[in-house]
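Enquirer: return atomic coordinates for the entry below.
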Amino acid sequence: MSLRQFEYALAVAEQGSVTAAAELLHVAQPSVSQQIRGLERELGVKLFVRTPTGLVPTTVGRAFLREAEVAVSASRRARATARAGADELVGELVVAVQMGFGTRQLPRALGALRRRFPRLEVTVFEEPSAAELDRLCRRGLLDFALMAACEQGPADAHHLGDEELVVVLGAGHRQASADRVELGELDGEPWVRFDRDSTLDGVLLRVLRDNGLAPATAARVSQTATAVRWAAHGLGVTLVPASAVPQGYEHLVRPVSPALSQPVIAVVRQDAGPAETALLGLLRQETWSEPVQSWV
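Expert: Okay, here's the model as predicted:
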């Protein structure tokens, strides 16, 4: 077995067809087919079955692909580390962030990282579930993650600061003149909430219940920026990390009483390379506990 075969199998699983996988990999279709057949022959199992919607991994195939993804990710990191020099860093850095975290800080840090290492390829995705982020970290599929909590050891987890949670009101809301909104004053308000399996919705639900508020739901959204915009138009109020408020909506943001915040923890892979180390250093330079009043 070879890493090339692993990469081909992962591409077929992602694209659902050999033709699309070949286009993604910029290779000839027969080459992909041959590599997959050779891999299945060597393993003695069928990795894919053909369905009306395309090629789908078998049960054994799914288990194999999980391990193949770990191997391919480790190979990419090894190549990046081997090529790293004083003035050059190439390869791929995979960064995941819990939804709504570091919306102001992470782009600045990544921009500085890319300016320092212009040949470094950075892939970033936002994950609504902290539990899924933790699972991906423990599986070795992420190079770097930002989240509120994790099961990693102290050598892997770094507390950067605390992210304040703020309420977003609609224009002309009855609490708009208050410098700080008492959560009890929002009794009976409809709320713009998040997907049911997201960590942020779990936080919102816990905060409401802890303060004796019924979680009346006006809408559910998948992104914090969408929640802010819908709240701004009067659909309901919402609760988001302060840094997740898009520019232009700051005047609708209020801190809450009692004050709410969540820790921001950076988790790096155990064998962290120079790219992860550099990003961690840049994020340490960012301000994480900036009072809302300083930018409203």
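
Enquirer: switch to C-alpha atoms for all contacts and neighbour counts from now on
Expert: Will do.

Enquirer: by contact count, what packs against the lengthiest strand in the chain?
Expert: Criterion DSSP state E: the longest strand present in the chain is strand 157-168. Counting contacts by 3 or more C-alpha pairs under 8 Å, 6 or more residues apart in numbering; DSSP states H and E, strand 157-168 is packed against helix 224-232, strand 238-241, strand 253-257, strand 261-268.

Enquirer: switch to 7 Å and redo it
Expert: strand 238-241, strand 253-257, strand 261-268 (3 or more C-alpha pairs under 7 Å, 6 or more residues apart in numbering; DSSP states H and E).

Enquirer: what about Val192, how many neighbours?
Expert: Val192 has 28 neighbours, counted by other C-alpha atoms under 10 Å.

Enquirer: three-state assignment of it?
Expert: strand (DSSP: H, G, I helix; E, B strand; the rest coil).

Enquirer: could you pull out the strands for the stretch 51-200 of the chain?
Expert: 54-57, 91-98, 120-127, 144-147, 157-168, 181-182, 191-194 (DSSP state E, counting those that start in this stretch).

Enquirer: reformat the ones you listed as TSV; add distance to Arg269.
Expert: Shown next, in TSV, are those (distance: least, C-alpha to C-alpha, whole Å):
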stretch	distance to Arg269
strand 54-57	28
strand 91-98	11
strand 120-127	15
strand 144-147	6
strand 157-168	9
strand 181-182	40
strand 191-194	29
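
Enquirer: how about residues contacting the longest strand of the chain?
Expert: Residues from elsewhere that reach strand 157-168 (C-alpha atoms under 7 Å, 6 or more residues apart in numbering): 228, 231, 237-242, 252-256, 260-268, 284, 288-289.

Enquirer: and for comparison, fold this next one:
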Amino acid sequence: MSLRQYEYALAVAEEGSVTAAAERLHVAQPSVSQQIRSLERELGVTLFARTPTGLVPTVVGRAFLREAEVAVSAWRRARATARAGADELVGELVVTAQMGLGARQLPDALAALRRRFPRLEVTVFEEPNVAELERLARQGVLDLALMATLCEEGPYEGHRLGAEEFVVVLGEGHRLLAADRVELGDLAGEPWVRFDRDSALDGVLRDVLRDNGLAPTTVARVSQTATAVRWAAHGLGVTLVPVSAVPHGHCHLVRPVFPAVSQPVVAAIRPGAGPAETALLDLLRQQTWCETPSPRGRPDGAPVFSQPIPPAAGVRAG
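Expert: Modelled structure (predicted):
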């Protein structure tokens, strides 16, 4: 088996056909077919099944491809590190962000990184599923992740960047837009635009609603913060999102909440990270991040929502 075969198999799985995979890889179609057949013979299994819509991985194929992705990512990182010089970086950097975190800061940092190192390939995806995010972190597939808490079992160390303050998004003409800030208790009876049940963002909303004695009517569940903001703006319901996730053109519909709601932002990288991850971390530190707002409105002074970073996770400030 070779890394080239792994790359071919991953391309076929992503594209759904040998033809599309060959075009993406800039190789001849027979070469891809031959490498896949050779790989299947060596493994003694069938990796792909032919369906009316194209090639799809079999059960054993999906298991194999998960490990192949780890191997290919590790090889790319090793190549990038070996080729990294004083003035240039090449290779691929894989970044993920927990939904809603760093929606403005991460693109700015990545744009600066690309301007500095134009040959560096950057792959970014937004992952709302916490369990999947932690699985990828444990496997070492990710180079850098933005998250609220660090997986204690993973091979990553965390660097505290700041916090995300949450704001409520109201519809055009909503009665509460007259206020400079919205007390959470005033949202009683409001319908809510919420997020996927297994997402960390919906976990924040669920805790806020519960802690403030609110029994919400859920009118919609979405998988993207921008969608939640736009639907709330049209009057479908209210929603609660990190302030940096509010798209341009909707700021007039946003109000801070009282008591304040916030969530820490942690950049997770491996110990002894390579030059690409280190450069991105430095650029993220240069971005403007909120500090956790001072908690008010509780007799015990506790914030409405806060996810403390476990000391055992090795999180560093700044």
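
Enquirer: of the strands of the stretch 51-200 of the first structure, give the one that comes closest to Arg114 of the first structure.
Expert: Minimum separation from Arg114 of the first structure across the strands of the stretch 51-200 of the first structure (C-alpha to C-alpha) falls at strand 120-127, 6.6 Å.

Enquirer: follow-up on the earlier one: what subset of the contacts of strand 157-168 of the first structure is buried?
Expert: 228, 231, 237-242, 252-256, 262-268, 284, 288-289 (16 or more other C-alpha atoms under 10 Å).

Enquirer: how far away is Thr58 of the first structure from Leu3 of the first structure?
Expert: Distance of Thr58 of the first structure to Leu3 of the first structure, computed by C-alpha to C-alpha, to the nearest Å: 20 Å.

Enquirer: wait, Val221 of the first structure
Expert: 39 Å.

Enquirer: again, but for Ala63 of the first structure
Expert: Distance from Ala63 of the first structure to Leu3 of the first structure, by C-alpha to C-alpha: 16 Å.

Enquirer: same question for Gly236 of the first structure.
Expert: Look at Gly236 of the first structure and Leu3 of the first structure: by C-alpha to C-alpha, they are 51 Å apart.

Enquirer: got it, and Trp288 of the first structure?
Expert: In terms of C-alpha to C-alpha, Trp288 of the first structure sits 40 Å off from Leu3 of the first structure.

Enquirer: how about the most centrally placed residue in the second structure: what's its closest non-neighbour residue?
Expert: Relative to the mean C-alpha position of the second structure, the nearest C-alpha, by C-alpha atoms, centre = their mean, is the one of Ala97, at 2.3 Å. Using C-alpha to C-alpha, 6 or more residues apart in numbering and skipping residues adjacent in sequence, the residue nearest Ala97 of the second structure is Leu146, 4.5 Å away.

Enquirer: same deal with Ile265 of the first structure?
Expert: The spatial neighbour of Ile265 of the first structure that comes closest, neighbours along the chain excluded (C-alpha to C-alpha, 6+ apart), is His159 at 4.5 Å.

Enquirer: ok, now Gln5 of the first structure?
Expert: Nearest residue to Gln5 of the first structure, sequence neighbours excluded (C-alpha to C-alpha, 6+ apart): Gln35, at 5.8 Å.

Enquirer: quick check: buried residues in the helix or strand where the one you found lies?
Expert: For Gln35 of the first structure, the host element (DSSP states H and E) is helix 29-43. By 16+ other C-alpha under 10 Å, the buried positions in helix 29-43 of the first structure come out as Gln29, Val32, Ser33, Gln35, Ile36, Leu39, Glu40.

Enquirer: check the mean deviation of that helix from the second structure.
Expert: Its aligned residues in the second structure lie a mean 1.3 Å from helix 29-43 of the first structure after superposition (mean C-alpha distance after the TM-score superposition for the first structure).

Enquirer: burial of Leu184 of the second structure, as a residue count?
Expert: 20.

Enquirer: and it, how close does it get to Phe166 of the second structure?
Expert: 12 Å.

Enquirer: again with Thr227 of the second structure
Expert: With C-alpha to C-alpha as the criterion, Thr227 of the second structure and Phe166 of the second structure are 16 Å apart.

Enquirer: in terms of neighbours, single out the busier of those two.
Expert: More neighbours surround Phe166 than the other of Thr227 of the second structure and Phe166, with 25 against 16 (other C-alpha under 10 Å).

Enquirer: list the residues that contact the closest residue to the more buried one other than its chain neighbours.
Expert: Once flanking residues are discounted, Phe166 of the second structure sits nearest to Pro242: 4.2 Å by C-alpha to C-alpha, 6+ apart. Applying C-alpha under 7 Å, 6+ apart, we find Pro242 of the second structure in contact with Gly100, Leu101, Glu164, Glu165, Phe166, Val167.

Enquirer: which two in those are spaced the farthest apart?
Expert: Leu101 and Val167 (13.1 Å).

Enquirer: since we're on the spatially closest residue to Thr288 of the second structure that is not a sequence neighbour, how many residues are nearby?
Expert: Among residues not flanking Thr288 of the second structure along the chain, Gln105 sits closest, at 7.3 Å (C-alpha to C-alpha, 6+ apart). For Gln105 of the second structure, the neighbour count with other C-alpha under 10 Å is 18.

Enquirer: the one 3 residues further on too?
Expert: By the other C-alpha under 10 Å criterion, the neighbourhood of Asp108 of the second structure contains 14 residues.

Enquirer: excluding its backbone neighbours, what's nearest it?
Expert: Gln287 (8.0 Å).

Enquirer: repeat that for Val166 of the first structure.
Expert: Pro255 is the one closest to Val166 of the first structure (C-alpha to C-alpha, 6+ apart), at 4.8 Å.
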